[in-house]
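K.L.:
have a look; sequence and predicted model below, questions after that.
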Amino acid sequence: MIEPSREAWLNRIAQTGLTVSSTPAPDNVPGVQEALRSVVHWDVQPTVTIPLSHPEALKEVDRQWRAHAERTGLFGDDGSFLLGISGPGVSRFGWAVVRWSSGVELAPRLSKPEEGLDFLTMSMDGKLVCAVTEEEYAYWIVVENLP
């Protein structure tokens, strides 16, 4: 698979409806790989699951992800948060600083048949991770507080 350029990666994120900031992620937050380890390990338990067979699974993933993100304080005062997405080569880009706006469609726009759906979000202070992963029979939303 061809690895995307940073511009293509940012365009993929922007296609969700999120506002992508040119501001870099804060230096004092865990990197994408470190944050990923907090939600992808053998004893992790999902906060919520949505069956892949659900008739509107991707819309339900968005609805549940946003509800948990709001309830747990993922969004900054201006709606900002950090986003890492799956796909070939994207780990080298780290976090994108993004801002929520009305009409965002994360799961429907980020899901790709050949890659599935996996994305990782973190609060701007690096204290909260809210991840979406596609497992064998369901989408998992995992929320973890970091030390």
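P.N.:
The structure has been received and is ready for your questions. Numbers count the residues shown, from 1 in each chain.
K.L.:
make it CA atoms for all contacts and neighbour counts henceforth
P.N.:
OK.
K.L.:
so Arg6 makes contact with Phe93?
P.N.:
Yes. When contacts are counted by CA atoms under 8 Å, Arg6 is listed as touching Phe93 (6.8 Å).
K.L.:
now do the contacts for Met124.
P.N.:
The contact partners of Met124, by CA atoms under 8 Å, 6 or more residues apart in numbering, come to 25-26, 29, 74-76, 80-82.
K.L.:
next up, a second structure to put side by side with the first:
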Amino acid sequence: MTGAHLLDEDGGIDWEATIRNCGLEVTGLPPISEAMDPTAALLVATSGNARPAVTVPGRGADALHVLDAHWKEQAAPLFAGGGGEFLVMLWGPGSSRVGWFRVREHTARAGLPSRVHQAVGKAEFVCLSVDGSFLCAVTDEADEYWIVTRRFE
């Protein structure tokens, strides 16, 4: 079963609570001014020029398990610096306006793609290393998941 974004008292998405529901510890709230512009990061991950580092057939029974395994491998550079912290932006209406949350893994349960899928109903999110040198995103395409990575100088 999959979830939906948690809502605040006004009926809008409670991004912080939703991120915590994904098993992440929030260590910094938006705006995180030193980070790449969130809209630019989304374009890197989703534009017509984006190419996946890994594709996972998205409808099989084991798709999320396989995606979790590839995510762990592909996302390793996110954790190389920053004391285990990284920046995250979940899929959802208005996410780029809200921007990045600084987080660290708070749980040892299933991989982040599975947890995001369980929390919001879709395994789509963008992560950026704290120093801004590495982006790793998961997108849910028509019949497969993509893991898109990009290094910046």
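P.N.:
Ah, there it is. None of these values were measured; they are calculated from a predicted model.
K.L.:
fetch the TM-score of the aligned pair.
P.N.:
The TM-score (TM-score structural alignment, normalised by the length of structure 1) is 0.83; 144 aligned residues with a CA RMSD of 2.7 Å.
K.L.:
coming back round to it: show the buried residues in the contacts of Met124 of structure 1.
P.N.:
Neighbour counting with 16 or more other CA atoms under 10 Å marks 25, 29, 74-75, 80-82 as buried within the contacts of Met124 of structure 1.
K.L.:
the residues you listed in strands, which ones?
P.N.:
Of the buried ones among the contacts of Met124 of structure 1, the ones assigned to strands by DSSP state E are 80-82.
K.L.:
circling back to that earlier point, now the buried ones among the contacts of Met124 of structure 1 as a markdown table including distance to Ser101 of structure 1?
P.N.:
Formatted as a markdown table, the buried ones among the contacts of Met124 of structure 1 follow (distance: CA to CA, whole Å):
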| residue | distance to Ser101 of structure 1 |
| --- | --- |
| Ala25 | 19 |
| Val29 | 23 |
| Leu74 | 14 |
| Phe75 | 11 |
| Ser80 | 10 |
| Phe81 | 12 |
| Leu82 | 14 |
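K.L.:
now, which of the residues you listed sits nearest Asp118 of structure 1?
P.N.:
Proximity of those to Asp118 of structure 1 (CA to CA) peaks at Leu82, which lies at 14.4 Å.
K.L.:
residue in structure 2 matching that closest one?
P.N.:
Alignment note: Leu82 of structure 1 maps to Leu87 in structure 2; criterion TM-score structural alignment.
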